[in-house]
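Q: Mind looking at a prediction? Sequence and model below.
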Amino acid sequence: MRRAFVVPAALALSLAACGSSKDEYVAYCPEPFTVQDAERLTHFKDGPGRDPRDIAYEAVLTDARSGCKASRRGIDVTLVMRISAVAGPSVSPGTTRVPYFVRVLDASGAVVQGQDFAADFRLSGGSPRGASREELSLFLPHGGNYRIAVGLKPTPEELNYNRRSTGR
């Protein structure tokens, strides 16, 4: 699935004004990093149960990479993420949506752009495994020292479960 988002125009204009010619910038390609506690997600069926029989699916962000092309305007970044999912005993029929996020951070760690997405899977007892390749396009103006944060997006309850199950 291919998606695109752009750093806000005001930021782009202010950062573009920092350089006076195309020869003064050095192109770089920010590598994505996975946010701690956001690389896996265990999702339970609706209701009070939280033992292994109540797991609807488990998902893992298995890889995230970037590729860049520099231009006079800035850097076009192609971000590719791979997400895998496994059906649990309580998987629902139909489409399983695994939420994930992408955040562009500036040098101070402030989020300058971010968006939430979902990877779709068709999981069932007969087809318990799935993999998705998510491709996104970003535009970053020259002059920033950007980092790209990625991860699955657990609910607070799922996050607590993940932390307990991994001993954090």
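A: Happy to help now that I have it. Numbers count the residues shown, from 1 in each chain.
Q: From now on I want contacts and neighbour counts done on CA atoms only, so please keep to that.
A: Noted.
Q: now the helices: where do they sit in this protein?
A: 9-16, 156-166 (DSSP state H).
Q: As JSON lines, the ones you listed with distance to residue 105 would be great.
A: Shown next, in JSON lines, are the helices of the chain (distance: least, C-alpha to C-alpha, whole Å):
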{"stretch": "helix 9-16", "distance to residue 105": "12"}
{"stretch": "helix 156-166", "distance to residue 105": "22"}
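Q: could you list every residue that touches the residue nearest to residue 146 when sequence neighbours are not counted?
A: Of all residues not flanking residue 146 in the chain, residue 106 sits nearest, at 4.8 Å (C-alpha to C-alpha, 6 or more residues apart in numbering). Residues in contact with residue 106, defined by C-alpha atoms under 8 Å, 6 or more residues apart in numbering, are 112, 144, 145, 146, 147.
Q: Pull up the gap between residue 106 and residue 30, please.
A: Distance of residue 106 to residue 30, given as C-alpha to C-alpha, to the nearest Å: 11 Å.
Q: Overlap in contacts, those two.
A: With C-alpha under 8 Å, 6+ apart, residue 106 and residue 30 have common neighbours 146, 147.
Q: Select, out of the helices of the chain, the one closest to residue 59.
A: helix 156-166 (11.4 Å; C-alpha to C-alpha).
Q: Relative to the whole chain's centre, how far out is that closest one?
A: 19 Å (C-alpha atoms, centre = their mean, to the nearest Å).
Q: Check which helices and strands that helix sits against.
A: strand 40-44 (3 or more C-alpha pairs under 8 Å, 6 or more residues apart in numbering; DSSP states H and E).
Q: ok, and here's another one to check against it:
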Amino acid sequence: MKKTLRTFAVLMGPLFVSACGGNFSTDLFGSDQAPLPCPNVTVLPGAENITIFREGPGRDLVDVTFEGVIEPIGGECVYEDDDALVVAELLLQVSVVKGPAANTETPTVPFFVAIADRDKKVLSKKVFDTTIQIPAGQKRGAVQEEMIQRIPILSGRTGADYAIVIGFQLSGEQLEYNRKTIR
């Protein structure tokens, strides 16, 4: 399944980008109406990376079990219910690298998907866990997650008035570590 999603993303990536904008109509009956815009997808600054340390007080590089990165790699949206609802499908990639203290080949990392309005007010947020299988003898692994978000659109607004925000669900300690080390 993950290989299928990867192939799908590579083959359909250009279509995803063009499905949410551009200068063509998606109406098969010849309407000249431009497609409505998709919500912006962004990674919350400071939450794009995660560093997981082994249990205990050590916080040196030798204590790192895994480091991870999350990023959006594709997506598309469609409007439903007379443009009162946008259904956004996004494809995320979560990658990890084993650190010196790694003790498993299948780390699980938490990430979130949130919806915010144009005033940056968070309308909804959900936390997910994903497990990454690192192939034997390798230091890196990745997984792709397909997420579907249903966003009610207020009258007079479009998907462009909303943002889909993703990132790792960090502990206070992890967030502080990111602020100190990642530039």
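A: That came in fine, so what should we check first? Small disclaimer: the values here were computed from a predicted structure and weren't measured.
Q: overlap between the contacts of residue 106 of structure 1 and structure 2?
A: Cross-checking the contacts of residue 106 of structure 1 against structure 2 gives 112, 145, 146, 147 as conserved contacts, using both residues aligned by TM-score structural alignment, their matches' C-alpha atoms under 8 Å.
Q: who's in contact with the aligned residue in structure 2 for the third one?
A: Pointing back at residue 146 of structure 1 there. Counting by TM-score structural alignment, residue 146 of structure 1 corresponds to residue 162 in structure 2. Contact analysis of residue 162 of structure 2 by C-alpha under 8 Å, 6+ apart lists 39, 40, 115, 116, 117, 118.
Q: In structure 1, what sits opposite residue 63 of structure 2 in the alignment?
A: So residue 63 of structure 2 corresponds to residue 54, using TM-score structural alignment.
Q: right, and its match touches residue 45 too?
A: Yes - under the criterion of C-alpha atoms under 8 Å, residue 54 of structure 1 makes contact with residue 45 at 5.8 Å.
Q: Overlap of the contact sets of the two?
A: residue 90.
Q: ok, average deviation of the top strand by length along structure 1 from structure 2?
A: Secondary structure of structure 1 per DSSP state E: the longest strand is strand 55-70. With mean C-alpha distance after the TM-score superposition for structure 1, strand 55-70 of structure 1 departs from structure 2 by a mean of 1.5 Å once superposed.
Q: Check which helices and strands that strand sits against.
A: strand 32-34, strand 40-44, strand 74-87, strand 147-152.
Q: Give the aligned range of the longest one in structure 2.
A: Residues 85-98 of structure 2 are the counterpart of strand 74-87 of structure 1, counting by TM-score structural alignment.
Q: And the matching stretch, how far out from the chain middle?
A: With C-alpha atoms, centre = their mean, you get 3 Å for stretch 85-98 of structure 2.
Q: With structure 1 overlaid, how far apart is it on average?
A: Mean deviation for stretch 85-98 of structure 2: 0.9 Å (mean C-alpha distance after the TM-score superposition for structure 1).
Q: just to revisit the earlier point, any idea how far the aligned residue in structure 2 for the residue nearest to residue 146 of structure 1 is from residue 152 of structure 2?
A: Aligned by TM-score structural alignment, residue 106 of structure 1 pairs with residue 117 of structure 2. Separation of residue 117 of structure 2 from residue 152 of structure 2 (C-alpha to C-alpha): 11 Å.
Q: How about residue 141 of structure 2?
A: 35 Å.
Q: Need the counterpart of residue 41 of structure 1 in structure 2.
A: In structure 2, residue 41 of structure 1 lands on residue 50 (TM-score structural alignment).
Q: hmm, I was thinking of residue 137 of structure 1
A: Match for residue 137 of structure 1 (TM-score structural alignment): residue 148.
Q: Please name the residues that touch that match.
A: 87, 88, 89, 90.
Q: now, which of those sits nearest residue 101 of structure 2?
A: When these are compared against residue 101 of structure 2 (criterion: C-alpha to C-alpha), the nearest one is residue 90, at 32.7 Å.
Q: ok, how many other residues are close to that closest one?
A: Residue 90 of structure 2 has 19 neighbouring residues, counting by other C-alpha atoms under 10 Å.
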